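Peer 1: dropping the sequence and predicted coords here.
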Amino acid sequence: MLIGRFGLRLSGRLPSLASPAVYFAIRASLINLNSLRKTIKINPITRAFSMLRYQYLCRIYKGFFPYSFETGIFRMGRRPIEMHSSVNRYDGLEDGERASVSKDQEMHNSQSGNHETMKQLHIPVMVNEVINYLAPQHGQNILDMTFGSGGHSRAILQKEVDVTLYVLDRDPTAYAIAQQLSELYPKQIRALLGQFSQAEAMLMKAGVQPGTVDGVLLDLGCSSMQLDTPERGFSLRKDGPLDMRMDGGRYPDMPTAADVVNALDQQALALILRTYGEEKYAKKIASAIVQARSIYPITRTQQLASIVAGAFPTAALYERKDLLQRSTHIATKTFQALRIFVNNELNELYVGLKTAQKFLKPGGHLVALSFHSLEDRIIKRFLHGIDVTEKLSPKRRQKITPIPGLCLNLENEEEFFRSSSPLEWEMIHKKVVTPESQEVQDNPRGRSAKLRAAIKL
């Protein structure tokens, strides 16, 4: 039996996509369907992914459910923040995670030696713009929801040292760096380990009340620390296990990218590649993956890159160009799609934006950095009050007035549109802000960055 992945109230009708929605199979015996019956409708799609061979693919995400997409934007019937809104849930996780966190800290220490070495591996993007739009002031509370190696947080402290800075990251390696920084700034830094969907509970536990934060920063995507560590499995240029989990040490049963490519059928893989990677050759690549895994399991990053490359003529491997007109590998979008899917990044982003909105005080600043169109589209629609499920025609794509009629079977449609009202945010800069040419030359990895900033009304 298949049910939705993200704890959302699913639409009573089939998705409008020609292909079925992306599904993770979850065994009914592991889920108390009686407790979910009041909040989840069983989707009538009967087609199952019978080839899910890994038991932990069925165990993990029992609170997470599949969602369908329209024009690259996911259907959001209910606020997913309800999954992790309980402080008690966080308390229950805390003790059990300490051991895994300490192991990740040991790995971090063995890899880097100290946080000064680690921070050099990741160059923060658009630091001056972030500080200008965030505008930290004396005595303020600032929330950095994506600490990473701490580049932006350090810049905030350099601008104004007398602030309370709550720094969050789901990656235990980043959390270890944050803890070390908190030793240098014990009065300023409060380090938090968790996902966006856990942020509300952790902030409440730390004594932060809704409507009391002066500024929130989100610097999305994958950090250089993750990309440059082969053991993490994010990069196709360095061979390593095909992992891609940002917090796999905390959740060892969480499916890896290897589990996904070895377990899902061709149609599901193609849908993932097309939806999360915007890959136009999704069917061709998915077919190559399925053929290859029938001979041997796909377990390494460069193994997958070679399989994807093998589906194309040699001349086509580097025909794609980045914003600097440099050749990019044909498998780049495949790796992006798998990473986003494995880490549930888009849904986490939406939860993060809702959490930021909840904890910001009126007049508080939100600064969001994104690195691909899917992230930027969600941020743009959220700040402009557009329903993320709304399908816009090309002639109307830039309009920002939400149309209640397009809301998908919400029980309280008025409440949803009131929470996404365009009157709740004032854009600091009307258009998206991109890095200066000199910064792109100095830090090519930041070439695709897009910054949006707004003030909560």
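Peer 2: Right, received. Where do you want to start?
Peer 1: going by C-alpha atoms from here, please, whenever you check contacts or count neighbours.
Peer 2: Fine.
Peer 1: so what secondary structure elements neighbour the biggest helix by length in the chain?
Peer 2: Using DSSP state H to define each element, the chain has its longest helix at helix 87-112. Secondary-structure packing of helix 87-112 (3 or more Cα pairs under 8 Å, 6 or more residues apart in numbering; DSSP states H and E): helix 172-184, helix 196-205.
Peer 1: next, the angle helix 87-112 makes with the shortest one.
Peer 2: Note on geometry: by axes from the mean of the first three to the mean of the last three Cα atoms, to 10 degrees, helix 196-205 and helix 87-112 are set 110 degrees apart in direction.
Peer 1: adding another structure so you can compare the two:
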Amino acid sequence: MIGCTVIRPKTSILPLSRLILSRTNRGIVSSSSNLVENSNSNVVSQQTDNVDYTTVQHVPVMSREVIKSLKPESGKIYIDMTFGAGGHTRKILESAPNVKLIALDRDPDTKRHMDIICENFPNQVIPLCGKFSELPSLLESMNIAEESIDGILFDFGCSSMQFDHAERGFSINLNGPLDMRMDKNRYPDEPTAADVLATIDENDLAKIIKVYGGEKKAKKIARTIIDVRYALKPIRTTHELASIVASCFDENFHLDRLNRPMHNATKTFQAIRIFVNDELNEINYGIQCAEKYLKYGGRLVTLTFHSLEDTIVKRHIQGQVVQGIANALALKYVSQMEICEKNMIENFMKSTWKPLYKHVIIPSPKEVDLNPRCRSAKLRAAIKTHQ
């Protein structure tokens, strides 16, 4: 990585993580209703593909609700932790004069969009390339202190640019190399999805697909992938993986929780992508960074797109965090026979955050019609309070 210092996490903080990979290398409220509240560049300079990403039409998800929750004000400092194509960043900069914004993204292909934003809003944007876990070192290099940021926005998941280009390996519908790395080639030694499938054992693969994808047929899919790997050849393309997974189902597609048709390989692709990019650990670390760098009274706004992401955010906001890790088990499932002192429970449930809304905010039906990819989005927002 050029132009900035990198902090690499040494240990895993969630049940499934790179610990498995080290082993494989060895062998609801609608947004249409009223909302009530309860330039120095450190961008990595790197060779990219000959794809004009600046022509990609990007529609920021729930932009009106994001701005209403974040409340940008003139002269204040904000961080867009997931810059992508810059849709939310542009909305923040347009919402108030003289806003200072730090734009972070782990994907080096976003540099072109960052350059355009910097030209349109001179001396207002600081572009950075890195993961959530690399943010402290990046801010430290610019002498930005803790508790100095007024608002932080997260838009989790993949960007449209990553899904729309076959060579990135995220899309089921577009055939390309099975890559799935959000960092692209920033870390050449990091394994691609194809590398994972070529080395992982059956039990670990089944766990990944089950836990990260919620796939009921995880064991059958894992067994089929391993059989193909040994009997035929390594799996190298997205269409090869999609076809193998689809062969494990009797139906051509199945329905999600909202009765929408979904490709049979969708959950498997999601699970492998989460594992390759260590996404849940990064989300957990990102929320910790937000708590560390936000001022008291600063605002946190998150957009999540599946339950694993949303659960981590929800646990942090509720205060269900143990040793910096979002508690995976909700307190309502704790044994009723357990007897605890009142002070212990109060300390355990003490939260740094005050939620802005009683329920999550979801896109309006009109927005879903215009931008179907936002259909599973959930917005949560909170204010950092004194402990």
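Peer 2: Yep, it's here. Everything numeric here is computed off the predicted structure, so don't read it as measured data.
Peer 1: okay, buried residues for the longest helix of the first structure please.
Peer 2: By neighbour count with 16 or more other Cα atoms under 10 Å, helix 87-112 of the first structure contains the buried residues 87, 90, 100-105, 108-109.
Peer 1: what does stretch 133-142 of the first structure give?
Peer 2: So stretch 133-142 of the first structure, judged by 16+ other Cα under 10 Å, has buried residues 133-134, 136-137, 141-142.
Peer 1: ends of it, how far apart?
Peer 2: 13 Å (Cα to Cα, to the nearest Å).
Peer 1: contacts for it, please.
Peer 2: With contact meaning Cα atoms under 8 Å, 6 or more residues apart in numbering, stretch 133-142 of the first structure is reached by 156, 159-166, 212-217, 365-367, 428, 453.
Peer 1: quick one: it to chain centroid distance?
Peer 2: 25 Å (Cα atoms, centre = their mean, to the nearest Å).
Peer 1: equivalent range in the second structure for that stretch?
Peer 2: On the second structure, the counterpart of stretch 133-142 of the first structure by TM-score structural alignment is residues 69-78.
Peer 1: in the stretch 251-387 of the second structure, which spans are strands?
Peer 2: 253-255, 261-263, 294-304, 321-322, 325-326, 353-355, 361-362, 378-384 (DSSP state E, counting those that start in this stretch).
Peer 1: give me the distance between the alignment partner in the second structure of residue 308 of the first structure and residue 172 of the second structure.
Peer 2: In the second structure, residue 308 of the first structure lines up with residue 245, judged by TM-score structural alignment. Distance of residue 245 of the second structure to residue 172 of the second structure, given as Cα to Cα: 11 Å.
Peer 1: now do the shared contacts for these two.
Peer 2: Joint contacts of residue 245 of the second structure and residue 172 (Cα under 8 Å, 6+ apart) are residue 265.
Peer 1: more crowded one of these two?
Peer 2: Neighbours were counted for residue 245 of the second structure and for residue 172 using other Cα atoms under 10 Å; residue 245 has more, 24 against 21.
Peer 1: so that one is in contact with residue 266, correct?
Peer 2: No. Applying Cα atoms under 8 Å, one finds residue 245 of the second structure not in contact with residue 266, separated by 9.3 Å.
Peer 1: what lines up with residue 93 of the second structure in the first structure?
Peer 2: That one, residue 93 of the second structure, aligns with residue 157 by TM-score structural alignment.
Peer 1: which non-adjacent residue is nearest its match?
Peer 2: residue 163 (7.4 Å; Cα to Cα, 6 or more residues apart in numbering).
Peer 1: with residue 219 of the first structure instead?
Peer 2: residue 369 (4.7 Å).
Peer 1: how about that neighbour, what's its partner in the second structure?
Peer 2: Match for residue 369 of the first structure (TM-score structural alignment): residue 303.
Peer 1: and for its match, the neighbour number?
Peer 2: Here the count is done by other Cα under 10 Å, and residue 303 of the second structure has 26 residues near it.
Peer 1: tell me the spacing between it and residue 278 of the second structure.
Peer 2: Taking Cα to Cα, one finds residue 303 of the second structure at 18 Å from residue 278 of the second structure.
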